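Visitor: A predicted structure for the sequence below; I have some questions about it.
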Amino acid sequence: ATTSPVNVRSKARKPLMTPKKKPPKITDKIYFDIEIVNHLDGKSSESGRIELGLFGELCPQTAENFRALSTGETSSEKEVSEVEKLQYKGSIFHRIVPNFIIQGGDLTYGDGSDGMSMYGYDLPKERNGLVFDQPFLLAMANSVTEPQSSHGSQFFITTVKTRWLDDSHVIFGKILRGHDFLLSLSDLGTQSGKPWRSAKIVNCGEILP
C-alpha cells in the first residue's frame, strides 16, 4: 500500500546562498505512450508521449526498479509468480491534482491503495538531497506500511514547485520531453484527485542510445 503526497503548502524558509550544484546525470531514458480515454464510451480522445530521464547514479536501486517495470523485465530474485506480471504498461494515472501532481504506478489494484517493486517487496528510500525546486520532477510515492523509509511501484510527476514535499519523497528523475502533454493531463484532474477522464499507459519502454 502507498501513501500519496499531500497538497499542503507550509511557510517557505529563506533559501541559503549556496553554490549551484551540477544537475544530476541522466543514466537511463524511458518513454510512456499515454492515451486519454472517455469514461462513457471507452474511446481514446487524445494521446501523447512523455520521455523521462532517470538519476541512476544518485539512486541506483530506485531507478533500476522504475526502468525494469517500464520494460517489463523480470529478475532472478523474483519468487512470486505475480511479480513477473508487474509492469507499467496497461496501468493508469489514478490520481491527478491540477497544479500539483500526476500519480500512477499502482500495479496491484490501480486505485492508489497498493503497489509492488520489481523484487516483490518495498524498497528502502535512497535519500539523495534533491529537492522539489522546479516542476516536472519524477519521484516515488511512499509505502503506507513504512512511509518514512520505503516505497514500491507508485510514482508521481510534479507540475509545479512543491518544496513542502522536500525530504519526504525520493526524487529519482525528471521529464525530458512531453511537458505540454503532461499539462493537458493535469487538466483532467480534480481537487479530490480523481480524474474525470482516464489516462492510461498503453506502451512504455527504454530509449536506447
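Guide: Perfect, I can see it now. Everything numeric in this text was worked out from a predicted model, so none of it was measured. Numbering: from 1, shown residues only.

Visitor: from now on I want contacts and neighbour counts done on CA atoms only, so please keep to that.
Guide: Fine.

Visitor: would you state the helices of this structure in chain order?
Guide: Secondary structure of the chain (DSSP state H): helices located at 60-71, 179-186.

Visitor: mind listing residues that contact the first one?
Guide: What it means is helix 60-71. Contacts to helix 60-71, defined as CA atoms under 8 Å, 6 or more residues apart in numbering, come from residues 28, 30, 54-56, 74, 86-89, 117-118, 123, 125-126, 153, 172-173, 204-206.

Visitor: list the ones among the residues you listed that fall in strands.
Guide: Applying DSSP state E to the contacts of helix 60-71, the entries found in strands are Asp28, Ile30, Leu54, Leu123, Phe172, Gly173, Cys204, Gly205, Glu206.

Visitor: number of nearby residues for Asp33?
Guide: By the measure other CA atoms under 10 Å, the count of residues near Asp33 is 16.

Visitor: with Ser45 instead?
Guide: Ser45: 10 neighbours (other CA under 10 Å).

Visitor: do Met140 as well
Guide: Neighbours of Met140 under the rule other CA under 10 Å: 28.

Visitor: closest to Gly48 out of the ones in strands among the contacts of helix 60-71?
Guide: Cys204 (11.7 Å; CA to CA).

Visitor: and the gap between the most centrally placed residue in the chain and Leu40?
Guide: For the chain, the residue nearest the mean C-alpha position is Phe155 (2.6 Å; CA atoms, centre = their mean). Using CA to CA, to the nearest Å, Phe155 is found at 27 Å from Leu40.

Visitor: over to Thr3?
Guide: 29 Å.

Visitor: what of Trp196?
Guide: 11 Å.

Visitor: more neighbours: these two, which one.
Guide: It is Trp196, of Trp196 and Leu40, that has more neighbours when counted by other CA under 10 Å, with 14 against 7.

Visitor: which residue is the nearest non-sequential neighbour of the more buried one?
Guide: Using CA to CA, 6 or more residues apart in numbering and skipping the chain neighbours, the partner closest in space to Trp196 is Leu188 (5.8 Å).

Visitor: against that first model, consider the following:
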Amino acid sequence: MGGEKSEEVWMEIQVGDFEEYERALEEFERGKKFLLEYGESIGLEKSADRLLDAQIEMFEELYSTYAINMAPARCVKPKELVRFRLEICLMKDKCPKAVENFISLCKGDKSRKGTGNQSVKLHYKGTMFHRVEEALIQGGDITRGDGSGGESIFGGKFNDEKSALKVKHDEAGIVGMANSGKNSNTSQFYITFKALPQLDGKHVVIGKVQQHSMDHLIRMLLNLNSEKVKARISDCGTL
C-alpha cells in the first residue's frame, strides 16, 4: 500500500470479560463504602488503599459478619482490563468517501437528530466488536452494537469506491468496510488476522494496521480466547 496519499487514525481496543469486570468494580465500591462507614469500629482502616495484607485477609470474614444482608463486596480493586493500541494508515486516494466517513467516526465530530430535540453523536468510541473469529474481528455498529445496524456520516449507506475494491486481502491487518451487499457501506468495519482472498472485490479496503502496531494486533487475538472475553473500542481519534 505504499505510495498512496494517506491519513492515520488510532484505536484503543479493550479486551476482557466486561460483565465480570463491572461486577467486580461494583463489589469494590461496596467494599469501600463499608470500610468508610465501619472500618475503624471493627479494627480495619477506613480506606481500602491503606489496608495491610493481614487486614485484607480479615475483610471477607468481618464483612460477612457485619453485613449479613448486603451484596458481596471486596476490598481489592480489580485488575484493569488489557488494552491494545492500533494505529491505522488509511488510503485516502483510493476511497476518499470511505476514509472521510471512517475518520469522522473515529473523531466523533458528527451527529444526527435523535428523539425529540436530542442529538446522537456518530462515534466509534464505546462500541463493541460483535464478531470475533480466528480470521477477523468486526465492529463499528454504532446504532445497535450487534451487527444488525450501522450508520454513515452521510445519512444511511454509501456506494463502493472501485479503486478500493481492487485492493487485496493478502495479509493480516487489512481494514475494510463490512457490508450487506454491493453499495451498502455504513459504519461497520473489520480487521483481518490473516490473508482472506475470498473477500477480494467484495469489500472496500480502506487501509492497514501500521507495522509497529501488528504485535498489538497479534496479542489482541491471543487474548480473545473464550466466549466470555469481548472487545470494544475504548477510545479513538486521529494522528
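Guide: Right, received. Where do you want to start? Keep in mind the model is a prediction, meaning the values are calculated, not measured.

Visitor: sorry, back to before: right, and the residue nearest to Trp196 of structure 1 touches Phe181 too?
Guide: No. Using CA atoms under 8 Å, Leu188 of structure 1 is not in contact with Phe181; the gap is 11.3 Å.

Visitor: and these two? Which one has more around it.
Guide: When neighbours are counted by other CA under 10 Å, Leu188 of structure 1 and Phe181 differ, and Leu188 comes out ahead with 20 against 16.

Visitor: show me the contacts for the counterpart of the residue nearest to the centre of structure 1 in structure 2.
Guide: In structure 2, the residue equivalent to Phe155 of structure 1 is Phe189, according to TM-score structural alignment. Counting by CA under 8 Å, 6+ apart, Phe189 of structure 2 touches Gln138, Gly139, Gly140, Val175, Gly176, Met177, Ala178.

Visitor: quick one, what contacts the residue nearest to Trp196 of structure 1?
Guide: By CA under 8 Å, 6+ apart, Leu188 of structure 1 lies in contact with Ile96, Pro98, Pro195, Trp196, Arg197.

Visitor: against Ala63 of structure 1, how distant is it?
Guide: Taken as CA to CA, the span from Leu188 of structure 1 to Ala63 of structure 1 is 27 Å.

Visitor: translate Tyr31 of structure 1 into the numbering of structure 2.
Guide: Using TM-score structural alignment, the equivalent of Tyr31 of structure 1 in structure 2 is Trp10.

Visitor: surely that match and Arg85 touch.
Guide: Yes. Counting by CA under 8 Å, Arg85 is a contact partner of Trp10 of structure 2 at 6.9 Å.

Visitor: isn't Lys94 of structure 2 up against Lys166?
Guide: No. Assessed by CA under 8 Å, Lys94 of structure 2 is found out of contact with Lys166, at 9.4 Å.

Visitor: more crowded one of the two?
Guide: Legend: neighbour count by other CA under 10 Å for Lys94 of structure 2 and Lys166, higher for Lys94 (23 against 15).

Visitor: what residue in structure 1 is paired with the more buried one?
Guide: With TM-score structural alignment as the criterion, Lys94 of structure 2 pairs with Leu58.

Visitor: ok, Asp141 of structure 2 next?
Guide: Checking TM-score structural alignment: Asp141 of structure 2 goes with Asp106.

Visitor: residues in contact with that match?
Guide: Ser91, Ile92, Gly112, Ser113, Asp114, Gly115, Met116, Ser153, Gln154.

Visitor: next: Met1 of structure 2.
Guide: Met91.

Visitor: measure it to Tyr66 of structure 2 for me?
Guide: For Met1 of structure 2, the distance to Tyr66 of structure 2 - CA to CA - is 64 Å.

Visitor: okay, now Asp180 of structure 1: neighbour count?
Guide: 11.

Visitor: distance of it relative to Glu84 of structure 1?
Guide: Following CA to CA, the distance that separates Asp180 of structure 1 from Glu84 of structure 1 is 33 Å.

Visitor: which residue lines up with Gly126 of structure 2 in structure 1?
Guide: In structure 1, Gly126 of structure 2 lands on Gly90 (TM-score structural alignment).

Visitor: surely the match of Lys94 of structure 2 and Asn128 touch.
Guide: Yes. Applying CA under 8 Å, one finds Leu58 of structure 1 in contact with Asn128, separated by 6.2 Å.

Visitor: residue in structure 1 matching Ser213 of structure 2?
Guide: Using TM-score structural alignment as the criterion, Ser213 of structure 2 maps onto Gly178 of structure 1.

Visitor: wait, what's in contact with its match?
Guide: Gly48, Arg49, Ile50, Glu51.

Visitor: tell me which of the residues you listed fall in strands.
Guide: Short answer: the contacts of Gly178 of structure 1 in strands (DSSP E) are Gly48, Arg49, Ile50, Glu51.

Visitor: give me the nearest residue to the second one, chain neighbours excluded.
Guide: In other words, Arg49 of structure 1. Nearest to Arg49 of structure 1 is Asp33, by CA to CA, 6+ apart, at 4.5 Å.

Visitor: great, nothing more from me.
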